[in-house]
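1. here's a sequence, model it:
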Amino acid sequence: MIVQRLDEQGVTALLDGLAALLADTVAGGASVGFLAPLGHPEAAHWWRERAAAVAAGRLAVWVAREGERVTGTVSLALPDKPNSRHRGELVKLMVSREARGRGLGRRLLTTVEDAAAAAGLTLLHLDTETGSPAEHLYRSAGWTRAGTIPDYAADPRGELRPTTLYFKQVGVPAAAAAVAG
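-> Have a look, this model is predicted:
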């Protein structure tokens, strides 16, 4: 399995696989911002918009593939304001249902954390559905819970669910992170 960062052309070249992954993730019940059923055309349209954000430098996207099949992805929304150039938002960590349980989510998470630190970012944040398998992944990877917001977003079935906010300091020596925390 390979994990690689995509440029705009890479997102476009893998559009069908990325759209299939997004539709599979939603069909599997993951709350990633879409209601079920999510059709391939809608998922492909969403990814086309991400290609434009990659080209504009507002989004970094990594993809995991087994051969030509897309099995996972993660993105990092990059700062666009002068007072936030030190932080980024981890968005849309997705692993296909058939690839779950093999460490791919952890590998994608580590990839984005390392890339953020290498780019000079020192703080990452995210939100995830409270009680989801993703929440367990973030806690076990050293992310810190910041709080929970009730009825934040609808899950794929349309039911309002709480979300939990997490953050993680990256690219900061452990002693400095402990003092800051």
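2. alpha carbons only for contacts and neighbour counts from here, please
-> OK.
3. can you give me the helices in the protein?
-> Here the chain has its helices, by DSSP state H, at 8-13, 15-27, 40-55, 104-118, 133-140, 174-180.
4. relative to D114, how far out is L76?
-> Separation of L76 from D114 (C-alpha to C-alpha, to the nearest Å): 12 Å.
5. between the two, which has more neighbouring residues?
-> Legend: neighbour count by other C-alpha atoms under 10 Å for L76 and D114, higher for L76 (25 against 14).
6. now the nearest residue to the more buried one once chain neighbours are set aside: how far from G158?
-> Leaving out its chain neighbours, the residue that sits closest to L76 by C-alpha to C-alpha, 6 or more residues apart in numbering is L90, at 4.7 Å. Remark: distance between L90 and G158 (C-alpha to C-alpha) = 23 Å.
7. among the helices of the chain, show me which one is buried the most.
-> helix 15-27 (a mean of 22; mean count of other C-alpha atoms under 10 Å).
8. quick one: that one to helix 40-55, angle?
-> 110 degrees (axes from the mean of the first three to the mean of the last three C-alpha atoms, to 10 degrees).
9. now A134, nearest residue through space, not along the chain?
-> T128 (7.0 Å).
10. alongside the first, I'd like the structure of this one:
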Amino acid sequence: MTEIVHVTAPELVTYADEMAELLVETVEEGSSVGFLAPLDREAAAVWWRERAGAVSAGQVGIWIAREGARVSGTIALVRAPLPNARHRAEVAKLMVRPSARGQGLGRALLDAVEAYATSEGITLLILDTESGSLAEQVYCKAGWTKVGSVPGYAADPAGSLKPTTFYYKELAAP
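-> This next block holds a predicted model:
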């Protein structure tokens, strides 16, 4: 059975190797999540471990979907750092292993972040994703509003510039 877990900084370090495997698989299959292929597994693990300080400081929240010790998905919530933006946060790094897609994990991770954000008084979420990606379907079905697309905004894992679509979702005040 898959469970969605909000991880602490020490847990993030513990899961870093599993999360690195997920990140490498995601990049290898062509998803644009900020990295170019080929992505070294150890470099991916270091990247995750480096997030522990931000998690500990409350600047970033990270959730994983796991079955036992195996991480099958992840999502992050990045809080806005400026005083006039405390009401909003960015959703980032929604990833589901290619072998685990189509089972509702992406939506479950997104629901967990939205529920947490609401409980924290966050009333506006933003995110971006590669235009035309499967992730867009998840966001649209979850009630996110498309703002627009920017051509050539980010490179895909092969290094080709692709358009990015931006979304927002307003949450009810707690």
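11. that older thread, now do the contacts for the residue nearest to L76 of the first structure.
-> L90 of the first structure sits next to 74-77, 112, 124-126 when contact means C-alpha atoms under 8 Å, 6 or more residues apart in numbering.
12. what do you get for V7 of the second structure?
-> 61-64.
13. for the aligned residue in the first structure for it, give its distance to A56 of the first structure.
-> In the first structure, the residue paired with V7 of the second structure according to TM-score structural alignment is L6. Using C-alpha to C-alpha, L6 of the first structure is found at 13 Å from A56 of the first structure.
14. please apply the same query to E129 of the first structure.
-> Distance of E129 of the first structure to A56 of the first structure, given as C-alpha to C-alpha: 29 Å.
15. with neighbour numbers in mind, choose between these two.
-> Counted by other C-alpha under 10 Å, E129 of the first structure and A56 do not tie: E129 has more neighbours, with 23 against 10.
16. there's contact between that one and T164 in this structure, I believe.
-> Yes - between E129 of the first structure and T164 there is a contact under C-alpha atoms under 8 Å: 6.2 Å.
17. now do the shared contacts for the two.
-> E135.
18. for the closest residue to P37 of the first structure other than its chain neighbours, what are its contacts?
-> Once flanking residues are discounted, P37 of the first structure sits nearest to A27: 6.6 Å by C-alpha to C-alpha, 6+ apart. Counting by C-alpha under 8 Å, 6+ apart, A27 of the first structure makes contact with 36-38, 156.
19. which two of the residues you listed lie the greatest distance from each other?
-> Spatially, the most separated pair among these is L38 and P156, at 8.9 Å (C-alpha to C-alpha).
20. name the residues contacting each of those two.
-> Shared contacts of L38 of the first structure and P156 (C-alpha under 8 Å, 6+ apart): 26-27.
21. A177 of the first structure matches what in the second structure?
-> Here A177 of the first structure stays unmatched in the second structure, going by TM-score structural alignment.
22. quick check: A177 of the first structure touching Q169?
-> Yes - A177 of the first structure is in contact with Q169 according to C-alpha under 8 Å; the separation is 6.7 Å.
23. now do the nearest residue to A54 of the second structure once chain neighbours are set aside: how many residues are near it, please.
-> In this structure, A54 of the second structure finds its nearest non-sequential neighbour in V60, 5.5 Å apart by C-alpha to C-alpha, 6+ apart. The number of residues packed around V60 of the second structure, counting by other C-alpha under 10 Å, is 21.
24. returning to what we had before: out of the contacts of V7 of the second structure, who's the most crowded?
-> I64 (27 neighbours).
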